[in-house]
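> Okay, predicted coordinates and the sequence, questions at the end:
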Amino acid sequence: PHVDIKADICNLPFADAVFDVVFCNHVLEHITDDTKAMQELYRVLKPGGFGIFQIPQDLSKEKTYEDFSITSPTERTKHFGQYDHVRIYGRDYFNRLRAVGFKVQELNYCQNLSAETIEQYRLMSGEILPVCFK
C-alpha cells in the first residue's frame, strides 16, 4: 500500500546502471523467469555496486527444483513450501547469479556469532547470503 514505485522485476522502469545498492528480499522464488529478473537487477546496478538477493534456499540440494506444470496453490505449497512460489533454490543459485554477470561472495553471516545472538535477532543459522557485485 505504501510504495513509491510498483514495477515488474523483469522489466524495471529504470535506466542502466543507476543504483549503488540493490536489495531484493524473497522475491525471485515468485518469478517464473528468474533469469530475466536477475538480468534486470544486473542492468540497473552501477559498476562497483552491490546487491543482496536473498531467497529461501535448500542448501542440502545441489540443484534448484522447479516444475512449471505445477500451478495450483495446493500443489505449489506441497512442492515449494508456499502457494505462490515457483521453485526451491538449491546451491546452484549462486551460479545462476554468476551466469548473468555478477561476482558472488557467499557470505555465512552467522558463522562468527554466538548462539545467543543468533536467537536474539532471530537469524537463520547456516543461511548463506549472496552478496553480488557488478
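Nice, I can see it.

> From here on, just use CA atoms for contacts and neighbour counts.
OK.

> by contact count, what packs against the strand ranked longest in the chain?
Among the elements of the chain assigned as strand by DSSP state E, the one spanning the most residues is strand 45-54. The elements that strand 45-54 packs onto, with contact taken as 3 or more Cα pairs under 8 Å, 6 or more residues apart in numbering; DSSP states H and E, are strand 19-25, strand 129-133.

> out of those, deepest packed?
Each of these was scored by mean neighbour count; the highest is strand 129-133, a mean of 19, by mean count of other Cα atoms under 10 Å.

> what about the residue in the chain sticking out farthest from the centre, which SS state?
Among the C-alpha atoms of the chain, the one farthest from their average position, using Cα atoms, centre = their mean, is that of Glu116, at 26.8 Å. When the structure is reduced to helix, strand and coil (DSSP: H, G, I helix; E, B strand; the rest coil), Glu116 reads as helix.

> Export the helices and strands packed on strand 45-54 as a markdown table, with columns for distance to Glu40.
Formatted as a markdown table, these follow (distance: least, Cα to Cα, whole Å):
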| stretch | distance to Glu40 |
| --- | --- |
| strand 19-25 | 11 |
| strand 129-133 | 13 |
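
> what about versus this one:
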Amino acid sequence: MKTIFKFFLNLFPRPLLIRLSYVVRPLLAFFLRGNKYTDPIDEKSFRAFLPYGYGRQRSNVLSPSTLSLERHRLFWLYLKNETQFFSSNFKVLHFAPEQCFLKRFRNLKNLNYTTTDLLSPIADVKADICNLPFEDNSYDVIFCNHVLEHIPDDTKAMQELYRVMKPGGFGIFQIPQDLNRATTFEDDSITDKVERTKIFGQYDHVRVYGRDYFDKLRYIGFKVEEIDYTATLSDSEIDKYRLAKGEITPVVYKN
C-alpha cells in the first residue's frame, strides 16, 4: 500500500491528484470502515487510515473519507473548540483550500468565504500570494496552511497576508516545521527533485522552517501564539484522531 501511494503521489501533478481523489475517496472509505480511528471532521470511523508522504512515508495518517492529514484534523479541532469560527459572522480568505474543508466552510451561513490559489483547480480566485488582488484590511479570518514553504519570497507573502487582514482579525498559518532547528534552512542551489524531496520533505518545497518562523511573522507585524493543542488532549484522543503529538499551530492576530 505504501509503495502504491508513493508511486501515484510522485507520478501525477497536485491539481490532477485533487481531481482523481474525488473518484477514489468513496471506495477507500468503504473498504476501510471500522471503529478504531475517527476523523473528527466528518466523525466517521475506520479500522485504519492510509499512508502518506512524498519522501519518507508516514503510516496510518490519511483519512479515507475526508483525505485529511494530522494537521487538518488538529486545525479542525482547534477551530471547533477554541474559536467562534462556526458561529460568528466572518469574512474569510482561504489559501490553497483543502478538500476536507472546502464544502464544509462554503456551506456555513455565517461566513463570507473566498478561496484563492495560483494553481488549485478548486479555488475561487486565481492569485499570486505575493501580489494579492484584494483591498487592505479586507478579511476577518485568513487561513494559509502549508503554502509558505512553496513561496520563494515568503517575506513578501507574509506582508500581503498582513495587509489584507482586518485589524482585530486572526489567522492560522501552518507550515511543515522542524522544531529542532533554531533557524530556517534554504538552499536554491539544490535543483534535483529527488534531492529536494530528501532534504526539504517535498520536491516543490523551497525551505525547511525552524523555530524562527514565529519571529519572522512577528517582524511582519503579527501577534503570534504558538499553540500545542495536542497538549490539551489525552494520549488516547491523540491516537484516536491520528494527530502528531507536539505539533505547533501558529495562530496570528493583527492589532
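Nice, thanks for sending it over. Here the structure is a predicted model, which is why all the values come from computation and not from measurement.

> Overlay the chains and give the TM-score.
The TM-score (TM-score structural alignment, normalised by the length of the first structure) is 0.96; 134 aligned residues with a Cα RMSD of 0.9 Å.

> post-alignment, the next helix-or-strand element following the longest strand of the first structure versus the second structure, mean distance?
Where DSSP states H and E defines the elements, the next helix or strand beyond strand 45-54 of the first structure is strand 65-66. Here strand 65-66 of the first structure is compared with the second structure after superposition; its mean distance to the aligned residues, by mean Cα distance after the TM-score superposition for the first structure, is 0.7 Å.

> what's strand 65-66 of the first structure in contact with?
86-90 (Cα atoms under 8 Å, 6 or more residues apart in numbering).

> what's the longest strand of the first structure aligned against in the second structure?
Mapped onto the second structure using TM-score structural alignment, strand 45-54 of the first structure covers residues 165-174.

> Identify each buried residue in that stretch, please.
Neighbour counts over stretch 165-174 of the second structure (16 or more other Cα atoms under 10 Å) mark 165-166, 169-174 as buried.

> Format these as a markdown table; extra columns: distance to Asp192 of the second structure.
As requested, these are arranged in a markdown table below (distance: Cα to Cα, whole Å):
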| residue | distance to Asp192 of the second structure |
| --- | --- |
| Met165 | 37 |
| Lys166 | 40 |
| Gly169 | 40 |
| Phe170 | 37 |
| Gly171 | 34 |
| Ile172 | 31 |
| Phe173 | 28 |
| Gln174 | 26 |
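
> Greatest separation within these: which pair is it?
Taking every pair in these and measuring Cα to Cα, the maximum separation is 19.4 Å, between Lys166 and Gln174.

> Could you point out the longest helix of the second structure?
The helix spanning the most residues in the second structure, taking DSSP state H as the definition, is helix 14-31.

> Follow the chain on from it and name the next helix or strand.
Beyond helix 14-31 of the second structure on the C-terminal side, the first helix or strand identified by DSSP H and E is strand 33-39.

> Which of the residues in that following strand are classified as buried?
The neighbour-count check on strand 33-39 of the second structure (16+ other Cα under 10 Å) flags 33, 37-39 as buried.

> where exactly do the strands run in the stretch 1-150 of the second structure?
Ranges of strands in the stretch 1-150 of the second structure, per DSSP state E, counting those that start in this stretch, are 33-39, 44-46, 50-52, 58-62, 90-95, 111-117, 125-126, 139-143.

> As TSV, those with distance to Gly246 of the second structure would be great.
Putting the strands of the stretch 1-150 of the second structure into TSV (distance: least, Cα to Cα, whole Å) gives the following:
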stretch	distance to Gly246 of the second structure
strand 33-39	19
strand 44-46	23
strand 50-52	19
strand 58-62	15
strand 90-95	24
strand 111-117	29
strand 125-126	34
strand 139-143	21
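
> counterpart of the residue farthest from the centre of the first structure in the second structure?
Matched by TM-score structural alignment, Glu116 of the first structure corresponds to Ser236 in the second structure.

> Kindly report the same for Arg98 of the first structure.
Under the alignment defined by TM-score structural alignment, Arg98 of the first structure corresponds to Arg218 in the second structure.

> Quick one: residues contacting the residue lying closest to its match once chain neighbours are set aside.
Nearest residue to Arg218 of the second structure, sequence neighbours excluded (Cα to Cα, 6 or more residues apart in numbering): Val224, at 6.4 Å. Under the criterion of Cα under 8 Å, 6+ apart, the neighbours of Val224 of the second structure are 214, 217-218, 250-253.

> what's the answer for His30 of the first structure, then?
With contacts taken as Cα under 8 Å, 6+ apart, His30 of the first structure has the following neighbours: 84-87.

> Need the residues you listed in JSON lines (columns: neighbour count and distance to Tyr121 of the first structure).
Written out in JSON lines, the entries for the contacts of His30 of the first structure read as follows (neighbours: other Cα atoms under 10 Å; distance: Cα to Cα, whole Å):
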{"residue": "Asp84", "neighbour count": "16", "distance to Tyr121 of the first structure": "27"}
{"residue": "His85", "neighbour count": "22", "distance to Tyr121 of the first structure": "26"}
{"residue": "Val86", "neighbour count": "26", "distance to Tyr121 of the first structure": "29"}
{"residue": "Arg87", "neighbour count": "25", "distance to Tyr121 of the first structure": "27"}
